[in-house]
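# sequence first, then the predicted structure:
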Amino acid sequence: PPRRPTPAVSISAPSPTGSLAMANRLAARGKPTVLYQCPSHFWIHVSSLSAAVFCIAYAVFHYWNSVVHPPEGLAWYVPHLFAVICLTMVSAGFWFLYSTAFIVRRITAIPKTAVPASYLRAGPGNTMTPARQALLAALQESPVALECEMSMLVPFLPTKKVIAAPSEVWLPFRFQAMPLASAAPAEAATPQGGGGVMSMITRPFKAFGRGVNGAFLGLRRGLLREGFAPIKVKGTRYKVDITSGNLFDKGRAVDALLPYRP
């Protein structure tokens, strides 16, 4: 008989029952579980901040020397043209600056017993806004809460932490379908004790090549904003690195826990 074609494997959205089962599984661990952690963005910060500083410094210099204090004998329209150029350069500088802002650094599942009591009930002096009422209702329905850490606009400052229920984190993608889930951890080029003398000689050069390649890739990503996907936490839009990083259970846990809303 003719051989039947193998059906394509599709990753569907988790059902409410599956989401609750995963939440119960994570809560049974009795300790916080890091579901996602982004990689180092050092070179992305270097490229984006360097470009932002250059654009803003260029705009300030030419605004002061060509618009506020134009040289003698300069045509009347030249300062106006430089004003447009300076405005464009400032806009480009802030665009580069925002490249490294509001990136999700870590998503941690916390058992509800470990969540601060102020998030689970309305204590004295707490204002019961509609957003807080929605958070309390969502946390009462889930045995775990999510602690999301996001980078701020100014680099090297402490991350912003937001406590949210799983239903308040929206994913327009599935982590299992991203390159992050299929990326294998970096391994040594050859096992210890094997490969011969030539392998030992070339090993430092290969490591140097990987480092240079990672640096250039980070510089390009900082300028072009490559490799990021949107994510919403309590209605606020952030971005998450989908190229590399650490995923708990290869992304199956976070995909089962969070609602998929394309």
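That came in fine, so what should we check first?

# contacts and neighbour counts: CA atoms only from here.
Fine.

# quick one, strands of this protein?
Taking DSSP state E to define them, one finds strands in the chain at 33-37, 104-111, 144-150, 160-164, 169-170, 228-233, 236-241, 246-247.

# ok, which of the ones you listed comes nearest K206?
The closest of the strands of the chain to K206 is strand 246-247. By C-alpha to C-alpha, the value is 23.7 Å.

# contacting residues around that closest one?
By C-alpha atoms under 8 Å, 6 or more residues apart in numbering, the surrounding residues in contact with strand 246-247 are 34-39, 180-181.

# between these, which is nearest E141?
L35 (19.9 Å).

# distance check, the closest one against L157.
Distance from L35 to L157, counting by C-alpha to C-alpha, to the nearest Å: 23 Å.

# and A75, by the same measure?
When A75 is compared with L157 (using C-alpha to C-alpha), they lie 45 Å apart.

# all helices for this protein, in order.
16-28, 42-62, 78-97, 130-141, 179-182, 196-224, 252-257 (DSSP state H).

# dump those helices into TSV; add distance to L153 and mean neighbour count as well.
Formatted as TSV, the helices of the chain follow (distance: least, C-alpha to C-alpha, whole Å; neighbours: other C-alpha atoms under 10 Å):
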stretch	distance to L153	mean neighbour count
helix 16-28	32	17
helix 42-62	11	19
helix 78-97	7	17
helix 130-141	24	16
helix 179-182	25	17
helix 196-224	14	14
helix 252-257	26	22
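
# reformat those helices as JSON lines; add distance to T243.
Formatted as JSON lines, these follow (distance: least, C-alpha to C-alpha, whole Å):
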{"stretch": "helix 16-28", "distance to T243": "25"}
{"stretch": "helix 42-62", "distance to T243": "13"}
{"stretch": "helix 78-97", "distance to T243": "20"}
{"stretch": "helix 130-141", "distance to T243": "31"}
{"stretch": "helix 179-182", "distance to T243": "5"}
{"stretch": "helix 196-224", "distance to T243": "11"}
{"stretch": "helix 252-257", "distance to T243": "16"}
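
# which of the ones you listed sits closest to P166?
Closest among the helices of the chain, once you apply C-alpha to C-alpha, is helix 252-257, at 6.5 Å.

# now for that closest one, which elements pack on it?
helix 16-28, strand 33-37 (3 or more C-alpha pairs under 8 Å, 6 or more residues apart in numbering; DSSP states H and E).

# between these, which one is nearest to R106?
Of all those, strand 33-37 comes closest under C-alpha to C-alpha, at 4.4 Å.

# from Q133, how far out is the closest residue to F228 other than its chain neighbours?
Distances taken as C-alpha to C-alpha, 6 or more residues apart in numbering place D241 nearest to F228, at 4.7 Å, with adjacent residues excluded. Using C-alpha to C-alpha, one gets 31 Å for the distance from D241 to Q133.

# take this one as well and set it beside the first:
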Amino acid sequence: MTTPISSCRGCTRPIFILHNSLRSSIRITRVPSWLQPTSARTCSRSFATTGLRFASPKQKPTIPLKPTVLSPAKSVPSPILSFAQKLADKSSPTILYEAAPQGVFLFSSYTAGLFFIGAAAINIVVNVYNLPEGLHWIVSIGFGMVGLLLAACGTRFALMPAGMIRSIKVLPARPVKALNPAAKTATPENLPVRLEIEARRTVPFPGVPLRRIQADPNDVVMKAPLYNRKAPPSDYEKMLMKKQDEVRRKQEREYEMNHLMTAPFRHGKQVFSMLFKNFRRGLTGEGFAPIMINGVKYKLDITSAYVLEEGRALDRIVKIDK
């Protein structure tokens, strides 16, 4: 239906407007959004942020919460293990202490022990049981006391290598399922720490196999820590020591090449000094630290041995009774 309207001042012809009541049935061409006025813009798509923009202030928007999915690595808490349990968690034994080869010390100890015990036996047989005629009987008592003293010294030297620790290791822990089938993760309560200790037997015979001892770290007690904290040298001191070492080696090399005739005597002196040093260690026990394992006293060689982390690892695992 058309209805005439009055013409405007600038136009002489009447304008007709087509009025249709069935506006919804007619296809209307969509006008671009940038041509529409701001108040007449509509959203053709619906997003969560768009709903928040046009929501009434009284109505609170509902934001869908995404379910948090934890990864398997983060969902299972990692066990809190001590230093000893971290070493026991490895697949291979960890060496905490290992003594250097002690062939010279063993040779000197057994040789000195055999010499003193043989001298004691000869002295008692010759001067006690076969006392020459014309001597007072009190002389035999004196020779007997000397023989006992020689035998005691020989026993001392022969038993000095007894109880020497060869190595100390941390054994790998057994599977947790073998200890507790219901446990699924390793915890400090069910992860055992065992030490394997190799020591010489008390029998004073060379070639005897070592004794293997498995002990709990709480049953191993040392009298003093192995780690001896020293002030680290400065860069200047390191450079100075390096130069002094180079100069000393150069001088020794020059002296060795210029005095070849006396070289055998110098080498013999070095061998004799080494034997005397080991002989002194066998007599005085120099260079050994006492250690108690399951209530039994053993010895650690601290003069020449390999220790993990300069001894700090063993100090952290075993007990130290100062």
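Yep, that arrived. No experiment lies behind these values; they were computed from the predicted model shown.

# now the TM-score, please.
Once superposed, the chains reach a TM-score of 0.68 (TM-score structural alignment, normalised by the length of the first structure), with 207 aligned residues with a C-alpha RMSD of 3.3 Å.

# still on that earlier bit, now distance to Y260 of the first structure and mean neighbour count too, for the strands of the first structure, in a markdown table please.
Output for the strands of the first structure, formatted as a markdown table (distance: least, C-alpha to C-alpha, whole Å; neighbours: other C-alpha under 10 Å):
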| stretch | distance to Y260 of the first structure | mean neighbour count |
| --- | --- | --- |
| strand 33-37 | 16 | 20 |
| strand 104-111 | 16 | 23 |
| strand 144-150 | 16 | 24 |
| strand 160-164 | 16 | 17 |
| strand 169-170 | 6 | 20 |
| strand 228-233 | 10 | 17 |
| strand 236-241 | 15 | 17 |
| strand 246-247 | 17 | 19 |
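
# could those strands go into CSV alongside distance to S66 of the first structure?
Putting these into CSV (distance: least, C-alpha to C-alpha, whole Å) gives the following:
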stretch, distance to S66 of the first structure
strand 33-37, 47
strand 104-111, 41
strand 144-150, 40
strand 160-164, 40
strand 169-170, 48
strand 228-233, 38
strand 236-241, 38
strand 246-247, 50
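
# out of the ones you listed, nearest to Y63 of the first structure?
Closest approach to Y63 of the first structure among the strands of the first structure is made by strand 236-241 (33.3 Å; C-alpha to C-alpha).

# pull the residues that contact the closest one.
38-39, 102-105, 227-232.

# can we see that at 6 Å?
Contact with strand 236-241 of the first structure is made by 102-104, 228-232, as judged by C-alpha atoms under 6 Å, 6 or more residues apart in numbering.

# swap in stretch 120-128 of the second structure?
Contacts of stretch 120-128 of the second structure (C-alpha under 6 Å, 6+ apart): 140, 144, 147, 150-151.

# gap between the nearest residue to C86 of the first structure once chain neighbours are set aside and S66 of the first structure?
Using C-alpha to C-alpha, 6+ apart and skipping the chain neighbours, the partner closest in space to C86 of the first structure is A59 (4.4 Å). According to C-alpha to C-alpha, A59 of the first structure and S66 of the first structure sit 10 Å apart.

# ok, D255 of the first structure next?
With C-alpha to C-alpha as the criterion, D255 of the first structure and S66 of the first structure are 55 Å apart.

# would you mind finding the match for F248 of the first structure in the second structure?
Counting by TM-score structural alignment, F248 of the first structure corresponds to L308 in the second structure.

# how many neighbours does that match have?
Using other C-alpha atoms under 10 Å, L308 of the second structure has 13 neighbouring residues.

# repeat that for L159 of the second structure.
The number of residues packed near L159 of the second structure is 19, by other C-alpha under 10 Å.

# identify the residue of the first structure aligned to it.
Using TM-score structural alignment, L159 of the second structure pairs with Y98 in the first structure.

# can you pull the contacts of S109 of the second structure?
157-158.

# now do the same for it: its match in the first structure.
In the first structure, S109 of the second structure lands on S48 (TM-score structural alignment).

# from E226 of the first structure, how far out is that match?
Here S48 of the first structure is placed at a distance of 12 Å from E226 of the first structure (C-alpha to C-alpha).

# spit out the contact partners of P225 of the second structure.
So P225 of the second structure contacts D315 (C-alpha under 6 Å, 6+ apart).

# that one corresponds to which position in the first structure?
Checking TM-score structural alignment: P225 of the second structure goes with R174.

# aligned partner of V162 of the first structure in the second structure?
Using TM-score structural alignment, V162 of the first structure lines up with I213 in the second structure.

# leaving out sequence neighbours, find the closest residue to that match.
According to C-alpha to C-alpha, 6+ apart, the nearest residue to I213 of the second structure is I197 (5.0 Å).

# I'd like the distance between the one you found and V104 of the second structure.
I197 of the second structure is 22 Å from V104 of the second structure, by C-alpha to C-alpha.

# adding distance to G211 of the first structure, write the helices and strands packed on helix 252-257 of the first structure out as TSV.
Formatted as TSV, those follow (distance: least, C-alpha to C-alpha, whole Å):
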stretch	distance to G211 of the first structure
helix 16-28	36
strand 33-37	21
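
# what does A21 of the first structure align to in the second structure?
By TM-score structural alignment, A21 of the first structure lines up with S82.

# wait, S66 of the first structure
Checking TM-score structural alignment: S66 of the first structure goes with N127.

# ok, and the closest non-adjacent residue to E149 of the first structure?
Per C-alpha to C-alpha, 6+ apart, closest to E149 of the first structure is K161, 4.5 Å.

# list the contacts of the strand or helix carrying F16 of the second structure.
Using DSSP states H and E, F16 of the second structure sits within strand 15-18. Defining contact as C-alpha under 6 Å, 6+ apart, one finds that strand 15-18 of the second structure is touched by 2, 4.

# and it, which stretch of the first structure?
Under TM-score structural alignment, there's no match for strand 15-18 of the second structure.

# helix or strand right after that strand?
Downstream of strand 15-18 of the second structure (by DSSP H and E), the next one is helix 48-54.

# which part of the first structure matches that following helix?
Against the first structure, helix 48-54 of the second structure falls on no residues (TM-score structural alignment).

# and for the helix or strand just after that helix, what span of the first structure is it aligned with?
As assigned by DSSP H and E, the chain's next helix or strand after helix 48-54 of the second structure is helix 72-75. Counterpart in the first structure of helix 72-75 of the second structure, with TM-score structural alignment as the criterion, is absent.
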